[in-house]
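# Kindly return the folded structure for what I paste below:
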Amino acid sequence: MSNDEVVAVLGHELGHWALWHTLINLVITELNILLMLSVFAYFYRWELLYEVTDVLMSIHSRRCEFAADEYATKLGYGDRLISSLTKLGK
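The predicted structure follows:
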C-alpha cells in the first residue's frame, strides 16, 4: 500500500474514534453481557435470542464501518480508502 492509502485507512480508524464508536461499542457490549447473564437461566437454550443479538450487533457494526468510511471521505481520502480497502480485501 502507498503512504496515501495507509493515511486513508488511518482516517477511517480516526473516524471510529471521532464518532465515539469505541465507547459506544464498549457500552453496547457490556449491556449485551448483562442481558445475557440476567436471562441466562431462562433463555440459555433459546437459540433465537443469540441469533437476534448477533444480527443486531452485525447491523450496528456495519453502520459504524460506513460512518467511519464517510468520515475518511470527508477528510478527502475517499479514493485512496477505496484503493487500500480493495488491497486489504485480497
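# contacts and neighbour counts: CA atoms only from here.
Fine.
# can you give me the helices for the protein?
Listed in chain order, the helices of the chain (DSSP state H) span residues 3-18, 21-43, 47-72, 78-88.
# ok, L10 to D69 distance?
11 Å (C-alpha to C-alpha, to the nearest Å).
# the more surrounded of these two?
Regarding L10 and D69, a neighbour count based on other C-alpha atoms under 10 Å identifies D69 as having more, with 24 against 15.
# To compare against the first, here's the next sequence to fold:
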Amino acid sequence: SVDEIVAILAHELGHWKMWHTACNLLVVQAHLLAFFFCLGGVLGYPGLYSSFGFGGERATVVGLLLFSNIISPVEHVIQFLQHLLSRRFEYQADQYAVDQGRGEDLTRGLIKISKENKSDANPDPLYSAYHHTHPALIERLGAIEKALKKRS
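Below is the predicted model of the structure:
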C-alpha cells in the first residue's frame, strides 16, 4: 500500500538524516587505507618471503598470495564488525520511521518485503550476525513494537 511505501521511504530517509551512508563510506575508506598500508609493508618485507622458502625472490604475486592468507582471519573480524554497524544503522532507521508515525506501516511493509524475497524471518542469531547486514525480520519487528509501546 501507499502507506507502507511511505514508511519504507521514511526508513530510508532515516539513513540519510543520520548520515549512515557517509559513515559507511568512511569505515570502508579507513579499512582500505589500513589494508593497503599493511599490504605495502608485507610486500616490502624480505623476511616474509624467506620464511616461506622463497629466498631472495620477491615476486609480487607471491607476496599477494602470502598476504591474502595472513590477512584472511583479520578480514573476517572486520566483516563481522561492519555487519554489526550496519545492523545498528538499520535499527536506527527503523526508529526514525517510528518517530515519524510510520511504525505500523513499516511493520506491514517489512513483512511483505520478507515474504516477497522469501527470506528467513528468524535465522540462527550467530549466522545472521556474521552473514547478514540487516537484522532478522523477527528482531526488527520486536524492536519496532518496543519503540511503538514506548512512544504511546
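# Structure 2: which residue goes with L85 of structure 1?
For L85 of structure 1, the aligned position in structure 2 is occupied by L110, per TM-score structural alignment.
# Tell me who's in contact with that match.
The neighbourhood of L110 of structure 2, defined by C-alpha atoms under 8 Å, 6 or more residues apart in numbering, consists of 8, 137.
# what about 10 Å?
Remark: with contacts taken as C-alpha atoms under 10 Å, 6 or more residues apart in numbering, L110 of structure 2 is in contact with 4-5, 7-8, 116, 137, 140-141.
# How about F40 of structure 1?
Taking C-alpha under 10 Å, 6+ apart as the definition of contact, the neighbours of F40 of structure 1 are 34, 46.
# how close does it sit to V6 of structure 1?
Separation of F40 of structure 1 from V6 of structure 1 (C-alpha to C-alpha): 43 Å.
# Out of the contacts of L110 of structure 2, which end up buried?
Among these, those classed as buried by 16 or more other C-alpha atoms under 10 Å are 4, 7-8, 137, 140-141.
# possible to save those as JSON lines with distance to G41 of structure 2?
Putting these into JSON lines (distance: C-alpha to C-alpha, whole Å) gives the following:
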{"residue": "E4", "distance to G41 of structure 2": "51"}
{"residue": "A7", "distance to G41 of structure 2": "48"}
{"residue": "I8", "distance to G41 of structure 2": "45"}
{"residue": "L137", "distance to G41 of structure 2": "43"}
{"residue": "R140", "distance to G41 of structure 2": "42"}
{"residue": "L141", "distance to G41 of structure 2": "46"}
